[in-house]
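need a structure here:
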Amino acid sequence: MFTTRARFTFAVAAIGAAAVLAVGCSSDDSDSHMMPGMSSMPGMHDGTTAQSATRSDFNDADVTFLQEMYPHHAQAVEMAEYVPARSQNQAVLDLAANISKAQAPEMEQIAGLLQSFGKSAPTTAMGHMPNMPGGMSHDTMDGLKALSGKDFDRAWLQAMIDHHAGAITMSNIELAGGTNPDAKALAQKIITTQQAEIDQMRTMLSQN
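Predicted coordinates for the structure are as follows:
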């Protein structure tokens, strides 16, 4: 297995029907610490297991990157879902919407690539992931949910900056060690998009 897996202590398991949660705003206040809207997450399929690979142009680094980026993206989407009920800042509202809009198609792409590699479908049913690069802990996520207004905006922007920085770290590892052209293209896209958003959020923090 590619050695970079040791950098991440969380595991991505095959998805089962019991992992699927219903979509609803009530998930925002749930004590389960599972990703909200799980039943509608892109690429999620009840009981999906590994299938025969339809391509062989990949290595372990590609698989690790994709299996770990999927829940990383899912956590960013969860964080974005906190914003409408807690922020009155239109710039923050727009950014959160853009993050969700950008990362949902990438999650669909990740699921498709893993299927073509003959690997198990990704899952978000693993709670929060403080040991992944930029991953938020239970306490951080709960802390965000307890805030509102400008206090929320500042805390959310800083948390999302850290989260994006983690995605960039993971993507750079993929560029260095991966071989699949589609996975590497996705990694480069993540770097470009999320670095621009980091720059935007830093500017917003300086003005908030």
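
switch to C-alpha atoms for all contacts and neighbour counts from now on
OK.

longest helix anywhere in this protein?
helix 149-177 (DSSP state H).

helix or strand right after that helix?
helix 181-207 (DSSP states H and E).

what helices or strands is that following helix leaning on?
helix 60-81, helix 149-177 (3 or more Cα pairs under 8 Å, 6 or more residues apart in numbering; DSSP states H and E).

and it with helix 60-81, angle?
If you take axes from the mean of the first three to the mean of the last three Cα atoms, to 10 degrees, helix 181-207 sits at 30 degrees to helix 60-81.

can you list the buried residues in helix 181-207?
183, 184, 186, 187, 188, 190, 191, 194, 195, 197, 198, 201 (16 or more other Cα atoms under 10 Å).

ok now that helix, how far from the chain's centre?
Computed by Cα atoms, centre = their mean, to the nearest Å, the chain-centroid distance of helix 181-207 equals 13 Å.

likewise for stretch 77-92?
16 Å.

and if you look at stretch 59-75?
For stretch 59-75, the distance to the chain centre is 9 Å (Cα atoms, centre = their mean).

report the buried residues of that stretch.
For stretch 59-75, by 16+ other Cα under 10 Å, it's 60-75.

following up with a second sequence; could you model it the same way so I can compare the two?
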Amino acid sequence: MNTRKLATAGAAVLAVAVGLAIVLGGGGDGAEVDDIDGAFIVEMVAHHEMAVEMAEMAQAQAGHPQIQRLAAEIIAAQQGEIEELESIHERLYEEPAGEVDFASLPISEGDAGMNMDMEMLMSAEPFDREFIDMMIPHHRGAIRMARLELDQGSDPEARQLAKGIIAAQSREIVEMNQWRMQWYGEPSPAGSIPPEDG
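All right, here's what the predicted structure looks like:
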């Protein structure tokens, strides 16, 4: 993992941390828009960007072919979803993502799975175990964010995308825990699919 990629990952963390604490979308000059669809789009783009960075690291460092395969799937799926999210934003707001200020989703940085230590992952031994233990809470956060969109959002395309995120990342959490049990003797301390009320 080179310094450029690590810096990019750090920037993604910072962007979301700021957004969760105050307002995400940062580039606009207008008033803050209280719109769950917009907040979901902007925050999920940043969330996916972090997952892609973690997966790119796994492609370079993972020892198990299963992790290599999962990393490739995460990159392909989430880069595609980023493009879809940005397209929805353009349709709804007639501005690129980042040009409208949205109130943030009602979720903490920790519950969103955005408090990842990328430097620790880069140097972890064994890498595959640490990747699982970081990607599972990151996926749990995406599921919580997608559930907020389903509960409070109104755009049909954004809601459909949220359903797909929940299905795909729930499946991957189960898969990662199965591997962790097989390779390291116990499931991840990060847990499994978050309950509907958590």
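
TM-score for these two?
Here the TM-score for the pair of chains, by TM-score structural alignment, normalised by the length of structure 2, is 0.71; 156 aligned residues with a Cα RMSD of 2.5 Å.

returning to what we had before: can I get the helices and strands packed on helix 181-207 of structure 1 in JSON lines with distance to residue 50 of structure 1?
Below are those laid out as JSON lines (distance: least, Cα to Cα, whole Å):
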{"stretch": "helix 60-81", "distance to residue 50 of structure 1": "12"}
{"stretch": "helix 149-177", "distance to residue 50 of structure 1": "22"}
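
which one of the ones you listed lies closest to residue 116 of structure 1?
Of all those, it is helix 60-81 that lies closest to residue 116 of structure 1, at 10.9 Å by Cα to Cα.

list the buried residues for the helix or strand following that closest one?
The first helix or strand that comes after helix 60-81 of structure 1 along the chain, using DSSP H and E, is helix 90-116. Residues 92-93, 95-97, 99-100, 103-104, 106-107, 109-116 are the ones in helix 90-116 of structure 1 that count as buried (16+ other Cα under 10 Å).

onto which residues of structure 1 does stretch 132-145 of structure 2 map?
With TM-score structural alignment applied, stretch 132-145 of structure 2 matches the range 157-170 in structure 1.

how big is the offset of that stretch relative to structure 2?
Here the mean offset of stretch 157-170 of structure 1 against structure 2 after fitting is 0.4 Å, by mean Cα distance after the TM-score superposition for structure 1.

off-centre distance for that stretch?
Using Cα atoms, centre = their mean, the offset of stretch 157-170 of structure 1 from its chain centre is 10 Å.

of the helices and strands packed on helix 181-207 of structure 1, which is nearest residue 129 of structure 1?
Nearest to residue 129 of structure 1, of these and by Cα to Cα, is helix 60-81 at 8.2 Å.

tell me the angle that closest one makes with helix 90-116.
Using the same axes, to 10 degrees: helix 60-81 of structure 1 against helix 90-116 is 150 degrees.

mean deviation of helix 60-81 of structure 1 from structure 2?
Relative to structure 2, helix 60-81 of structure 1 is 0.6 Å off (mean Cα distance after the TM-score superposition for structure 1).

before we move on, the earlier item: now, which of the buried residues of helix 181-207 of structure 1 sits nearest residue 143 of structure 1?
residue 201 (19.3 Å).

which residue, neighbours along the chain excluded, lies closest to the closest one?
residue 157 (6.1 Å; Cα to Cα, 6 or more residues apart in numbering).

nothing else from me, thank you.
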